[in-house]
Structures are given as C-alpha cells and as structure tokens.
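Colleague: Sequence and predicted structure below; questions after.
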Amino acid sequence: MKFETLAIHKGNLITDKNRPVVQPITLSTTFEHGNEGGMLYTRAGNPNRIALEEVIAALEKGEDAAAFSSGNAAGTAVYQALEPGSHIIAPDDMYHGLHNSMVQLFTGIHEVSFVDMSDLEAVKSAIRPNTRLFWVETPSNPLLKITDIRAISVLAKNQGAILACDNTFATPVFQNPLLLGADVVMHSSTKYFGGHSDILGGALVTKEKNDFWTKIRTVQRVGGAVPSPTDCYWLARSIRTLAYRMKGHAEHALILAEFLLNHPKVEQVFYPGLKSHKNHEIAASQMSGFGGIVSFMVKGGAEEADRVVSRLHFFMNATSLGGVESLIERRAAVEGPDTLTPPNLLRVSVGLEHTDDLLEDLNQALG
C-alpha cells in the first residue's frame, strides 16, 4: 500500500462483530482473562493504541512502534532505556523540552555533549569510548539545521551506538530516517500527526525488535506514560489526512520563506527548501519535501520582533506547531535565559490558510 492508503486503513482496527466503518473507542481499563487479543490492562495494551502504533510503524517503515502520552515521554523513554553512565551526543539546536529532560532529569545518570550535528567533524570530535546514543533532530528546532542522517549512522554503527532521530518536523510524509540508517525514530504526535492543536502524544518507532526496544517497551508498560484510548482514536483519525495536510503546509511554507527572503525588514530566513540554505543539498537528498516550519530574524532586535508579532492577525502568538492554523512566537523568549536561539528570531508554523491572506498579514506587520 502507498502512504495515503496506509494512513487511512492501517490504523483502523475493526474487531466489533457489527463491522463499523470506523474503529470504536474502547474505554475499558481492564479485560477478561483469556481474550483473543491477549489484553489484560489498558496500561499494557488497548485496541485503540494498538491500531495507532501499527499505523505509525507502517508509515515510518519500522517493525514496531510504541505510543506515549507526550513527545517528552517518548524521548525520555529512550534515555531511560540506556545503561547508566552512557554518553549521549545531541544537537546544540533542538527542542528545548527534550534538551531540558537530558540536563535536568538525567544529570548524574548520563553524560551529554551538545554539538552542531550538521558539522560532521564536530560530531566525530565529541565521540567518547562510552558514547551509546547519537540523538538527531533534522530539521532542527528552531534554526532548521539539517543533519546528514546517513553520515551519522556510519559513526553510530562504528561506535556500536544507537542512532535516534526526532522526525517531528519532517514527518514520514517527507522523511524516513529508518531507511537512512537510524535505529529509532521519535515523534511528538501532538504536532503534525494530531494536526489540529488539540491532542497531546508521542511515539517511538524501531527498525527492529531488539533488546534495546524491549527496554523501551518496558519503560512504556511499567512507567505507564501512555495515551488514553480517546487520544489514540483522534490521532489515528487525524493521521488519515496527514499526507494531504503536509503537502499544503510545505507548499505554503516555501511561499512564505521566499517572500521573507526578499523583504527589507528581514535579516535572515531559515528554511531547508530554500537553495540559499546552508544544507539544502543534504536536505534534498534525504527529504521529499521540506516541511511547514519557517524561522526568520527581524532587523531591529527582540523588541522589533515582538512588535511584528503584536501586529499580526492570522498568526497566533503561541507555542507548538503542526496545526491547520498558523502560529508564531519569538522562540528565545520561550526557551529561557540559557537559550542559544537569536533573540530576534521568530518561528512560524505555517498553516493551511490561503497564502494571499498570510502574505498580506506578514507584509503589514513587518511594516
């Protein structure tokens, strides 16, 4: 089955004898012993979660998937599955929630080196004898740096380490890290999988069911940070339109990026679909589309960037991304005093509104 067909049919597990077209929500927290599905308790397994995990695994070309209650819970499960004392190489530009998880929850348990993952020599220099995880986020948040997944996978294999890739920005519509050499793929399903800014969730997908994956499944089952049946239902429902929504997001993002690139009030634009992007060729070699996130720096500093945001009508000043509506925020203000994000950088989650309206709005706000 092609992507669009998988997205519609793989996550629709029909077990009801009445054969409804859409899988119902199974709210029961416990199941009768000896049932055909082998289910015991909803923390360990639920029909809606099984359906969601099956469709995510299929779309990412993986052997299995594990759904979590948030993207942070999914990412943290990878760190929990590592042996204590492991060294992690992670991006210097990455989602601050997972960055905080590494430095706040695992200090004294693991060691972390934050490096520019788009610089292969910098990554090589960071490798230690106890390096056990290469964490990649490409495109990165919020500077949209591109990491060469194939090249990092070679380093990981030579080290006997795991390569995990946060694929939230690209989604499996545009990028399949497992086919490029990654061992595990992570998603904040809150974002494009959900697509409507109303569901919290996360997911991990594995290339193969090995010992490390067994540990992740143990973290999921014993830790219990699993999504509710209702959340799984709505995520599976939203995934059915993922391919078409992502095509719209990417098309609109490129239009906005090209507009901003030529605007006199804009200092710099970050979007891997632009040929001017530092790693455009690498992005084009591993992505079939460039996603719906555009970041740009406003001339005049943080105060001017805030003024631009305050004048917008169709871009809501809000955190998160991936919904049908356009969002914008001055990212450094959200990430806190330790951020490396430029203070005048605005990150835009480009929505599915008509681009004429979005361009007119940006133009009047920039002034």
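Modeller: Cool, got the structure.

Colleague: CA only for contacts and neighbour counts going forward, please
Modeller: Noted.

Colleague: so who does residue 309 touch?
Modeller: Listed by CA atoms under 8 Å, 6 or more residues apart in numbering, the contact set of residue 309 reads 315, 317, 328, 329, 365.

Colleague: can you redo those residues as JSON lines with neighbour count?
Modeller: Formatted as JSON lines, these follow (neighbours: other CA atoms under 10 Å):
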{"residue": "315", "neighbour count": "22"}
{"residue": "317", "neighbour count": "17"}
{"residue": "328", "neighbour count": "23"}
{"residue": "329", "neighbour count": "22"}
{"residue": "365", "neighbour count": "16"}
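
Colleague: Tabulate the residues you listed (TSV), appending secondary structure.
Modeller: TSV is the format used below for these (DSSP: H, G, I helix; E, B strand; the rest coil):
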residue	secondary structure
315	coil
317	strand
328	strand
329	strand
365	helix
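
Colleague: Next, format those as CSV and append distance to residue 76.
Modeller: Below are these laid out as CSV (distance: CA to CA, whole Å):
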residue, distance to residue 76
315, 31
317, 28
328, 27
329, 25
365, 39
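
Colleague: List the buried residues in stretch 303-316.
Modeller: Residues of stretch 303-316 classed as buried: 305, 306, 308, 309, 312, 314, 315, 316 (neighbour count, 16 or more other CA atoms under 10 Å).

Colleague: where do the helices sit along the stretch 1-150 of the chain?
Modeller: 3-9, 47-59, 71-81, 96-100, 120-126, 149-159 (DSSP state H, counting those that start in this stretch).

Colleague: Single out the most deeply packed of those helices.
Modeller: Most buried of those, by mean neighbour count (mean count of other CA atoms under 10 Å): helix 47-59, with a mean of 24.

Colleague: In addition, the following structure is provided for comparison:
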Amino acid sequence: MHKNNNWHKETAMIHEGYDSKEHQGSLAVPLYQTATYVFDSAEQGEKRFAGEEAGNIYSRLGNPTVSVLEERIARMEEGQAGLAFASGMAAVSAVLVHVTKANDHIVCSRGIYGCTFGFLKILEEKYAITHDLISMGTEEEIEKAVKPETTCIYVETPINPTMELVDLQAVVNVAKRHNLKVIVDNTFCSPYIQTPLTFGVDFVLHSATKYLNGHGDVIAGLLVGNDKEEMAKLRGTVQKDFGGVISPFDAWLLLRGIKTLPVRMDRHAANAKILFDYLKNHSRIEEVFYPFDDQHPQYEIAKKQMKTGGGLISFTIKGGKEEAQKLMNHLSLVKLAVSLGDAETLIQHPATMTHSAVPKEEREKMGVMDSLLRLSVGLEHMDDIIADLEQAFQFI
C-alpha cells in the first residue's frame, strides 16, 4: 500500500492506500465485488479466524476495495485508522454505542442532524443513556454540562442547519479534564476544509453520501479515530456484530469521488461566497448564516478551524413556512431535495424535512425556525443559480 507522509492532502486523496503493483497494474482501484473468499486450506481458514494470519475472510469483516477507502480517509483526517459504514447514521450509531453503556450521559451541541437526535432518543428510552443539548458557546458552559456519568461530548460544527460553530479546542480542553471522548461530525466541511483530530478530538465521522462522494449516487458513512487499537476494537465488536458495513461498489464509487474533492470544494466554497454576497442584502431575506461572514459572531473560530467557509448557506426569509414553501416550489434549476455536497444546488426546509423528527420546542431552541431554508451550493455557474433564485423570490 502506498504511504508517503510527505504528500500534501490533495495528493493523498488520489494515491493513499493503493499500489497498482499489488493489483495487476490497474490504475484504478479494482472493485472486489465478492461476499466471501476462498482459503488455500482448512488450516489457513482456522488461522485467519483465530487472528493468527492476515487475509480476507468475508466482506462484512473486510474487503480490499473497502480497505483502500479506509486507509485513504484516515490519512485525509490525519488519524490512525478508518472504518467504512453503509450510511452516516451507521457510523454515528456505531461510535456512540462504542463509547457508552446503560445509564451514561452525553453532552451534545444543541443543533444536530434530526436522525442523530432520533438515535439519542432511542438510547434514552431503551438504555437510559441521557443527553443534554447545549450551545457550547464557552468552555465554562461545556464544563457545567458535564455530569459524573458523562462519557463523551458529541459535536457538529458547523451545526446543521444554523451554521453555528463550536470551538473544538475548548471542547477538547474540557474533555481532557474529565477523561471524556470527543466525537465530531465533520460532514459539512469534509477533511479538505477541517480536520478535527488535529485539535485532539478522538473520533471524526462523515456522512460520506455528501461532499466525499459528491455525485449524489452513494449512501455511506466513514469514521476515523486517533487510536489504532481502539479502532480495531470497534471494528471487531460493534461494526462486525451490528453489520452496518459498506458495500464494495459504494466504496469504489467513494474512492472515485474523493479524487476530485479538493477541486470540487474550492468551487463549492467560491460559489457559496458569491451567493452569500447576493443574499445578505436581499429585500426578501431576514438573515443569512455563513461561517466566513466577517460579521458572523464566531468568525474567529471559523478562521481558526476551517480552510474556507464551505459550500452551505442557511437563511431566513421574511414570512414563515408558507413563504418558504412558495420559494422552493418556484425554483427550477435549484433542486428541492434533502442532502448536500452534490454537483447540483439543493434547497430544503429543515423544520419540515431533515429536522421534522425534532419536537417543535426543541427545534426552535436549536434555531430551526419555519422561515429557515438551507442551501447546498452546487457547481453550476453562479449567474444561473442567482437568476433562478431571483425569479422565485418574486412569488413571495
């Protein structure tokens, strides 16, 4: 496997974990579309199951295509090991099950993905694993939320969909004082823009469906850890026995998408900045939320943690749900769809879509109001995106 610690990240995204000499000279990573593997002998099978000999057994336990992906994402996030899952939620649930037991407590950033919130409710109802959602605005606030039974701190930054930021160094400082694990959902940034492990975080995860794939045709999740032994334990217990593993074909598609991540993210970010400048003074907009807005109250945190402002913008329109739906219904080029990170520009209404599972009172505490829309800025020409938005604004 190719490893070169001197490579820049853009180079590692194309080459890390793969040596064509080991695969009959194939330039592209081969797709090993197989469920199981043939042993040379019964004795070899015994040794592999006993862990005495390296090698493939069954694709739920390991697959050559998937292994390249796991090595590549580990390098991209500057971690020790990676694991690939069938969805982002499979990665979320696996790591939270790994770091908790019955009656434990989790401190969470107050804005989290709706299905993550749903999983936390399952943990609470079935295993009395409680959680508190806090703004994490200061180190003191985080400290105050820690209880004797707290085992981990779970963070999204930027927060979905309000674009609030969490100071990762402040979180890590508190975690170290209490021997807590820190988990960061880095989906909104991708490892090209932000690498939480470099701040001392323990685990970073992605819905790889989004920017890492970038083409809207894969459901997948990735997890990277800073401790190789702990990641091996997670692989051999929670991942193996829960079984939420990625298919070889989806891993192959992800590897193809990751090769172009840097150029795509640069374009997403450049387009988002242009769109932000258009929206911030629009007569039908109340407020725009974008991490690299120099008036953003957490702009200094954004500059410290993020390479660019990313490709996501949220904004509130003058009005409520009715006006938001009118705007969405009159768009043509901009597609009405949940998800993000695709080549196409996508818009959605979090209150009735991605965060609809969150009770209204809790949702509004997060800042997810009926007037809030989230826009994933695509790769189209900005003049065309703005023209489509402008004609739709005329209907509200």
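Modeller: Everything's here; your move. These numbers come from a predicted model, not from an experiment.

Colleague: Please convert the helices of the stretch 1-150 of structure 1 to TSV, extending it with distance to residue 221 of structure 1.
Modeller: Formatted as TSV, these follow (distance: least, CA to CA, whole Å):
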stretch	distance to residue 221 of structure 1
helix 3-9	26
helix 47-59	12
helix 71-81	11
helix 96-100	21
helix 120-126	33
helix 149-159	28
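
Colleague: Out of those helices, which is closest to residue 237 of structure 1?
Modeller: helix 3-9 (8.1 Å; CA to CA).

Colleague: Report the contact partners of residue 80 of structure 1.
Modeller: Contacts of residue 80 of structure 1 by CA under 8 Å, 6+ apart are 216, 219.

Colleague: Just give me the match in structure 2 for it.
Modeller: Counting by TM-score structural alignment, residue 80 of structure 1 lines up with residue 97 in structure 2.

Colleague: nearest residue to the residue most central in space within structure 1 other than its sequence neighbours?
Modeller: With distances taken as CA atoms, centre = their mean, residue 168 lies nearest the centre of structure 1, 1.6 Å away. Spatial nearest neighbour of residue 168 of structure 1, excluding adjacent residues (CA to CA, 6 or more residues apart in numbering): residue 187 at 4.8 Å.

Colleague: How about residue 60 of structure 2?
Modeller: Computed as CA to CA, 6+ apart, the closest residue to residue 60 of structure 2 that is not its neighbour in sequence is residue 245, at 6.2 Å.

Colleague: count of neighbours near that neighbour?
Modeller: Residue 245 of structure 2: 24 surrounding residues under other CA atoms under 10 Å.

Colleague: In structure 2, which residues correspond to stretch 309-324 of structure 1?
Modeller: Aligned using TM-score structural alignment, stretch 309-324 of structure 1 spans residues 328-343 in structure 2.

Colleague: and the matching stretch, how far out from the chain's middle?
Modeller: 19 Å (CA atoms, centre = their mean, to the nearest Å).

Colleague: State the distance spanning the first to the last residue of stretch 18-28 of structure 1.
Modeller: End-to-end distance of stretch 18-28 of structure 1 (CA to CA, to the nearest Å): 19 Å.

Colleague: What residue in structure 2 is paired with the residue nearest to residue 168 of structure 1?
Modeller: Residue pairing (TM-score structural alignment): residue 187 of structure 1 is matched to residue 206 of structure 2.

Colleague: Can you verify my assumption that that match contacts residue 88?
Modeller: Yes - using CA atoms under 8 Å, residue 206 of structure 2 is in contact with residue 88, at 6.0 Å.

Colleague: any shared contact partners between those two?
Modeller: By CA under 8 Å, 6+ apart, residue 206 of structure 2 and residue 88 have these common neighbours: 221, 222.

Colleague: Show me where the stretch 1-150 of structure 2 has its strands.
Modeller: Using DSSP state E, counting those that start in this stretch, the strands found in the stretch 1-150 of structure 2 span residues 81-85, 105-109, 130-134, 150-156.

Colleague: could you dump the ones you listed to JSON lines with mean neighbour count?
Modeller: As requested, the strands of the stretch 1-150 of structure 2 are arranged in JSON lines below (neighbours: other CA under 10 Å):
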{"stretch": "strand 81-85", "mean neighbour count": "27"}
{"stretch": "strand 105-109", "mean neighbour count": "24"}
{"stretch": "strand 130-134", "mean neighbour count": "18"}
{"stretch": "strand 150-156", "mean neighbour count": "23"}
